[in-house]
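# After the sequence you'll find the predicted model.
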Amino acid sequence: MKVDISVVLYRPRWDELKVAVSHLAKCSDEIKTVHFLLSGGQAEYDQLRAMMFEFGSPLSYAIHHRFDNLGFAGGHNFLMSKIFSKGAENVLLFNPDLMIEPGALTEFISSIGRHSDSANGLYLYGPTLKSNSNPERQIVDSAGIFWTSSGRHLDLDQGCPWKRYENYRVVDGLTGACLLVPRDTFDYLVSVVGDFFDPAFVAFREDAELGITARRLGVLSICVMQEGFVHNRGNPGTTRKNRLVNMLGVQNRFLIRWRLGSSRPGNRAIAGVRDLVVVVASLTVERSSLPGIRFAYAIRRWEKSVCRRIENLRLPQFQDVI
């Protein structure tokens, strides 16, 4: 079964994107269409078209061009709505720093099919991701998302030696770098919440929030043991030098606080102390992050209204099985 792929681009790193697309081209018989949402000017649009032309006809693709930036969350919401409206059964969210080996996508989709045939309910799926950061040894990039007592989310086993996991594991969330969204799951979450991803997040943490919100609504996140998916994340520490990244990280921490309410994972007291530390740091050391707190505070009532709507629902009783 072929799958549609959703790729959101804003100021792409072209060399990295070319590597990712070259891997997709080798898997063209496993892919229905690659859908790009490019936010940028005409020159970037022309460059993307020229790059795709180099790979020839085997890889089917569509480019959606906008001059505004919807962000990761809003961009994938936009693309998934279009793709599912054309009758797709599944959409794979794909980061341009990801590489897929031939055959891995077919095996992944087949594993999902076997799971959905034997389990009752709605699910989100993601493969175990291998890191490309150390060519000398195989290490884990992400085996799902977990939360700390202070309300931080991290990638499970990131940096640990690669190993064989159970075929299907329920986790707190799945990285948005490679996330398989079934049509029924998308329709259900959108019908209840209004959007798949919270568009206020723009970028960072939206996948972690999705995992918790989905589970509150009876949708489980399943990490599938699968070889052949490699994430070229680079050095995570370098992002701390980026003021925009820092600001969005702070902003989204507080969006999660108000959107999830008492359902935010972690120890309430410890997470509250960390919230206070983040606020103090933004007021003193990292003042470039202060606008993020202000924005999150400004829309807190809207986020809280979503939280209350979910709390007041009578949820369908899905089986908590894998």
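Thanks, I have it.

# Please count neighbours and contacts with C-alpha atoms only from this point.
OK.

# and stretch 210-229, how far apart are its ends?
With C-alpha to C-alpha, to the nearest Å applied, stretch 210-229 spans 22 Å between its terminal residues.

# One more: stretch 186-206?
Using C-alpha to C-alpha, one end of stretch 186-206 lies 15 Å from the other.

# got the contact list for it?
70-74, 76-77, 153, 176, 207, 210, 214, 217, 245, 248-249, 251-253, 255, 306, 310 (C-alpha atoms under 8 Å, 6 or more residues apart in numbering).

# wait, what's in contact with the residue positioned nearest the centre of the chain?
With distances taken as C-alpha atoms, centre = their mean, Gly176 lies nearest the centre of the chain, 1.5 Å away. Neighbour list for Gly176: 93-95, 206-207 [criterion: C-alpha under 8 Å, 6+ apart].

# Next step: these restricted to strands.
Mapping the contacts of Gly176 onto strands (DSSP state E) picks out 93-94.

# Tabulate the contacts of Gly176 (a markdown table), appending distance to Lys18.
Output for these, formatted as a markdown table (distance: C-alpha to C-alpha, whole Å):
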| residue | distance to Lys18 |
| --- | --- |
| Leu93 | 17 |
| Phe94 | 14 |
| Asn95 | 12 |
| Glu206 | 26 |
| Asp207 | 25 |
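
# then this one, side by side with the first:
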Amino acid sequence: MLICCFNPTLLQVSIIIVNYNVRHFLEQCLHAVYHAIQGLSAEVLVIDNASTDGSLEYLQPLFPQVQFIALQDNLGFAKANNHAAKLAKGQHLLFLNPDTLLAEDSVQKMLALMEAKPQAGALGVRMLDGAGQFLPESKRAFPELIPAFFKLTGFARLFPRSAFFNAYALGHLNENQNHPVDVLAGACMLVRRDLFQQLNGFDEQFFMYGEDIDLSYRIKQAGYQNWYCADTSIIHFKGESTRKGSSNYVQLFYKAMQQFVRKHYSGSKSALIVQGLQIAIVLRAGISLIKRFVTSIGMPLIDGLIIFSLFWLSKHYWETNIKQFPFVHDQIIILVPAFVLVYWLAAAFSGLYNRIYAPKKILSALGIALLSTLAAYALLPEGWRFSRAVILLGSIGSGLGLWLFRWWLLRIRWLKPDATGQVIDRAVVLVHAHDQAAAQSFFQSMQLDTRVVQWCNNESDCEQAVVANQAHETILVSGHLSMHQLIAFADKLKGKTALRFHHAGSRSIIGSDSKDSSGHTLSK
């Protein structure tokens, strides 16, 4: 085990950021970084992987204190970080993604925990996505067959706190407490410089994904621990890299997992896990196809099947338990298709099939179908009438079945919560009074001021304004309001509204609605 000694000639920390075509995210990131290293001896190195969006030309005049390193080719995450690490002068190396926002206390809290835990070789933090939701990859286990299978097939999402089903994300460990863990995320990873050098840095065979898992594994093999630090939280948008929900992400990520397994596991265990991962990738692709079908043309068909089944069960129950004789005619053959047709029309008109979870719209569509059916029932010949109770019972059963089906789709994130009532062009801004004039001027220059329905100077007023104005998005302005406050507020909102971030005096606004969605940027 390497003994780490303090070197007074070194800075406390070197922050290394690899950039590729995300200049506006990096602009906001660097503003947050410089507030986070106040009072520390630190340096910031940005290594640009041959960006084509003019990142260097845009950012160098804004941040002359940053050491920018321009590469002629995209070397990938591992090679670029290793290149910068050789130039770094810090006792600790903080590898940071450009689509992150640090709180003012983030670096200090990480360094404090590293000092308090001499056995810690590396350290990661509690991360939230751009919607304020906790990112489970903040703490992870090493790849194993069963946990990887549950992650790929979605069982981990159904049981997020299970030590068995969500073992990969260590779901049983409290996200608000510090823990030694297996794997830290490379999006924000603090590593002891001498240990990083001893291990020869990131393995450059990994181009994208897997580098952090591999380094975490080698750190533990060297006798150190990897620590998850819940003392501070950061934002990690993730929207400007490969989308996590995409098939391309699945292929890249799990190929990296296979590469890791082949490198570190041997014999039958390695072969078994690799084969299992390949099977899981095929299953995930199949699940993706099923998801596309279910959430598009399949949804109305499944709705019709649920309604037909529950009407048939209601009819059968009524025949066998209430009226002890069969119906004269099999009226259900005519009744249910008519009921379903009216339900489909009402559901489509209300937007129920827009991949959202909307129980009120289910009730509305069922109510229209029920009233229409009862009206038509009254016009039937006497010999064709059977029982209004069957229609009512079938409708109630259908409502329950449709709700349970959509509740399950919501749980596995195939549907989104209903945003009905939120007005897309309405935004609420949380900004300190000292920064409000500058923010208003920027918004006017971007022609965004017409979307802002209320300017708020504290979190309580902002939260009330979002509800009162049915606002679709909330823009959080850092400056005199600390990023620590804004991250805590985002954590409190947890997806109730779309979140955007802007540093007072900067030239851009950034955001991402979830880890599965592309990022949003607005700039001059």
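Alright, I've got the coordinates. Please read these numbers as outputs of a predicted model, since none were measured by experiment.

# Overlay them and tell me the TM-score.
Superposed pair, TM-score by TM-score structural alignment, normalised by the length of the first structure: 0.67. Supporting alignment: 258 aligned residues with a C-alpha RMSD of 3.6 Å.

# sorry, back to before: what strand or helix carries the residue nearest to the centre of the first structure?
Assigned by DSSP states H and E, Gly176 of the first structure belongs to no helix or strand.

# cool, and Thr52 of the second structure?
Here Thr52 of the second structure is assigned to no helix or strand, by DSSP H and E.

# which part of the first structure lines up with stretch 428-440 of the second structure?
Here stretch 428-440 of the second structure fails to align to any part of the first structure, judged by TM-score structural alignment.

# Now check the second structure for the residue matching the residue nearest to the centre of the first structure.
By TM-score structural alignment, Gly176 of the first structure lines up with Gly186.

# Next: Asn252 of the first structure.
Counting by TM-score structural alignment, the partner of Asn252 of the first structure is Ala256.

# Near that match, how many other residues are there?
Ala256 of the second structure has 21 neighbouring residues, counting by other C-alpha atoms under 10 Å.

# Pull the contacting residues for it.
Going by C-alpha under 8 Å, 6+ apart, Ala256 of the second structure touches 206, 208-210.

# Looking at the first structure, which of those residues hold up?
Retained in the first structure by both residues aligned by TM-score structural alignment, their matches' C-alpha atoms under 8 Å are the following of these: 206, 209-210.

# Strands of the stretch 51-200 of the first structure, start to end?
61-66, 90-94, 98-100, 122-127, 129-131, 139-142, 145-147, 153-155, 168-171, 178-182 (DSSP state E, counting those that start in this stretch).

# List the contacts of stretch 486-504 of the second structure.
With C-alpha under 8 Å, 6+ apart, stretch 486-504 of the second structure has contacts from 28, 31, 103, 128, 130-134, 233-235, 435, 438-439, 459, 466, 471-479, 508-513.

# In the first structure, which residues correspond to that stretch?
The aligned range for stretch 486-504 of the second structure is empty, by TM-score structural alignment.

# Buried among the contacts of stretch 186-206 of the first structure? Need that as a selection in ChimeraX.
Buried residues within these, by 16 or more other C-alpha atoms under 10 Å, are selected in ChimeraX with:
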select :70,71,72,73,74,76,77,153,176,207,210,214,217,248,249,251,252,253,255,306,310
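
# which of the contacts of Ala256 of the second structure has the most neighbours?
Gly210 (25 neighbours).
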